[in-house]
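Student: structure here, sequence nowhere to be found:
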C-alpha cells in the first residue's frame, strides 16, 4: 500500500482526475489531501463530489485548508469578507449555485469531518499550512494556525542549508517530527512548480490555483506525479490569477 499526498486543488477537478490517472492510484493506496479543495477554478463542488467518492473506495485523510474553512463558513450562512470573493470565493459560489439543498447539506457534513492535522505511525506530520507552538501542535491555542500559518515555511526557506538537526541553531519545531508535509504557500513564489524540500519540510502546493500543476507525491519514495498546468486544463478561465 502506498501513501500518496495531494497538494492544493482549488476547484480543479480536471487536474485531480489527471493526477489520479498518472499516479495509477488503486483502492490499496492511502490518500492524504492537504487541503484547499475549493476556491479558484470552476469545479469546486465537483471536486468535493470526487473526494467523497474516493472516501468510499480508499483509505483517505482529509486536512482542512483555509479556503475549505472559508467555504464551510459560507455554507453555514455566515457573513463573508469581500476578500474571500476576490480570492476564489466567487467561483465556489457559482459552482454551488447548481446544487440542491440536499447536496449542499451532504457537502457541509463532509467539510465538518476535515482534520486540522494528522500524525502517522512514523511521526510524520501532515497539515495545510503549519504550526507555531514549539512544544507541538497539540499545544496551539487556536486551530486556525494549522491552515493559515506561513511562518513554518518561511523559516525553513530562510535557513542556511548547512544547519542540520543536532546543530544549536536547528529550529525546535522541526525536531518534533521526522517529516512535515504542507501546502498553502505556492512553490511558484520561489519559481518552482515541483515539490520543494527544505530541512524536513515538504511543500506540495505547486501553484494549481494559479499557473502551476497539481501534484501527488509518494510519501515513502518521494516519487511524484503532476497534472498539466491548470490554465491548460481550463483555457477559458483565470483561476485565482
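Tutor: Right, received. Where do you want to start? The shown structure was predicted, so the numbers you read here are calculated from the model rather than taken from an experiment.
Student: CA only for contacts and neighbour counts going forward, please
Tutor: OK.
Student: so where's the longest helix in the protein?
Tutor: helix 44-57 (DSSP state H).
Student: now for that one, which elements pack on it?
Tutor: helix 13-22, helix 90-96, helix 101-111 (3 or more CA pairs under 8 Å, 6 or more residues apart in numbering; DSSP states H and E).
Student: buried residues in stretch 50-68, which are they?
Tutor: 51, 60-68 (16 or more other CA atoms under 10 Å).
Student: and of these, the nearest to residue 89?
Tutor: For the buried residues of stretch 50-68, the minimum distance to residue 89 (CA to CA) is 8.3 Å, reached by residue 67.
Student: any idea how far residue 205 is from the closest one?
Tutor: 13 Å (CA to CA, to the nearest Å).
Student: show me the contact partners of the host helix or strand of residue 71.
Tutor: Taking DSSP states H and E as the criterion, residue 71 maps to helix 66-75. Residues outside helix 66-75 that contact it (CA atoms under 8 Å, 6 or more residues apart in numbering) are 35-39, 80, 84, 89, 92, 104, 108, 111-112, 128, 144, 147-148.
Student: which among these count as buried?
Tutor: Neighbour-count burial (16+ other CA under 10 Å) applied to the contacts of helix 66-75 gives 35-39, 89, 92, 104, 108, 111, 128, 144, 147-148.
Student: next one for the comparison:
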C-alpha cells in the first residue's frame, strides 16, 4: 500500500538521511515523501543533501517544503546583515560543503532548488509545515509563522480537525513518540539530528513519520 511519509530538519546530515530513506524506511516507488525543510546549515554536507533530494525527485514522489535556514541561505545572497546572520547560524558549514568561502560561487541551481520549495501541504489528515502556523489570523495568510514560529497551539476549527506536523523546534525522540501516542494535535518530528544535545536534552536523531499509521521510525546520526 502506498505510504505518505514525512522527514524534517536534515541540516546537511546526508548519510543519516540516506540511511533512513534507503535502509530503514525502504522508500518505494508508489510512496510520497514529504520533506519539511531545513536541508542546509550546521551539518557537514548541505550540498550533498540537496543533491540527494534532487536524485530522489527523479525516481520518487517528493514534496519538499521550505525551512527558515533554506530561506536564510537564499537571502544571504543579498550580503550585509542577512549574510552575517546566515553565516553565524550554520552558513559557514554550508559554504564548506560547497568547497568555497564565497556564497556567490555556489551554483545557481542550488538557489533554484530553494525557489521550488512550498510553504505547506495539506493531506487527508494533516497540515505539514516547517515551523507551525499562527492561528490568531487565518493561518494560511501568515507565511512568516510557517518558517519561524515556536507556538505549537493548533486551532482544530480552522484545520477542520486535522493535526499539524512540523519540524523546526528540536525535541527528544522519546518526547515525539509520546506526543504521537497521546494523540497530540501538534506533532514536531525534528529530533535534532545535527545536535548532540540541546538545552541539556539528548538529540542526534532523524525521524520519519508515516502519516497514515502514525508510526515513527528513526536513526541516530552517523556523520561522525
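Tutor: Okay, I see it. Please read these numbers as outputs of a predicted model, since none were measured by experiment.
Student: any idea what the TM-score is?
Tutor: For these two chains in superposition, a TM-score of 0.84 is obtained (TM-score structural alignment, normalised by the length of the second structure); 209 aligned residues with a CA RMSD of 2.5 Å.
Student: how about the strands in the first structure?
Tutor: For the first structure, strands defined by DSSP state E occupy the ranges 3-6, 30-33, 59-62, 117-119, 124-127, 179-182, 196-198, 201-203, 215-218, 224-226.
Student: buried set for the first one?
Tutor: Buried residues in strand 3-6 of the first structure, counting neighbours by 16+ other CA under 10 Å, are found at 3-6.
Student: repeat for stretch 136-152 of the second structure
Tutor: Buried, per 16+ other CA under 10 Å, within stretch 136-152 of the second structure: 139, 145-149, 152.
Student: now stretch 206-224 of the second structure
Tutor: 206-211, 216-221.
Student: the first structure: which residue goes with residue 57 of the second structure?
Tutor: Aligned counterpart of residue 57 of the second structure in the first structure: residue 55 (TM-score structural alignment).
Student: that should have said residue 219 of the second structure, apologies.
Tutor: In the first structure, residue 219 of the second structure lands on residue 227 (TM-score structural alignment).
Student: next, find the distance separating its match from residue 14 of the first structure.
Tutor: 8 Å.
Student: let's have the buried residues of stretch 206-224 of the second structure in CSV, adding distance to residue 185 of the second structure.
Tutor: Output for these, formatted as CSV (distance: CA to CA, whole Å):
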residue, distance to residue 185 of the second structure
206, 21
207, 18
208, 18
209, 15
210, 16
211, 13
216, 16
217, 19
218, 21
219, 24
220, 26
221, 27
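Student: of all those residues, which two lie farthest apart?
Tutor: Maximum distance among those (CA to CA): 22.6 Å, for 211 and 221.
Student: distance of residue 115 of the first structure from residue 156 of the first structure?
Tutor: Counting by CA to CA, the gap from residue 115 of the first structure to residue 156 of the first structure is 24 Å.
Student: just residue 197 of the first structure next, same as before
Tutor: In terms of CA to CA, residue 197 of the first structure sits 9 Å off from residue 156 of the first structure.
Student: more crowded one of those two?
Tutor: Using other CA atoms under 10 Å as the criterion, residue 197 of the first structure and residue 156 rank with residue 156 on top: 19 against 15.
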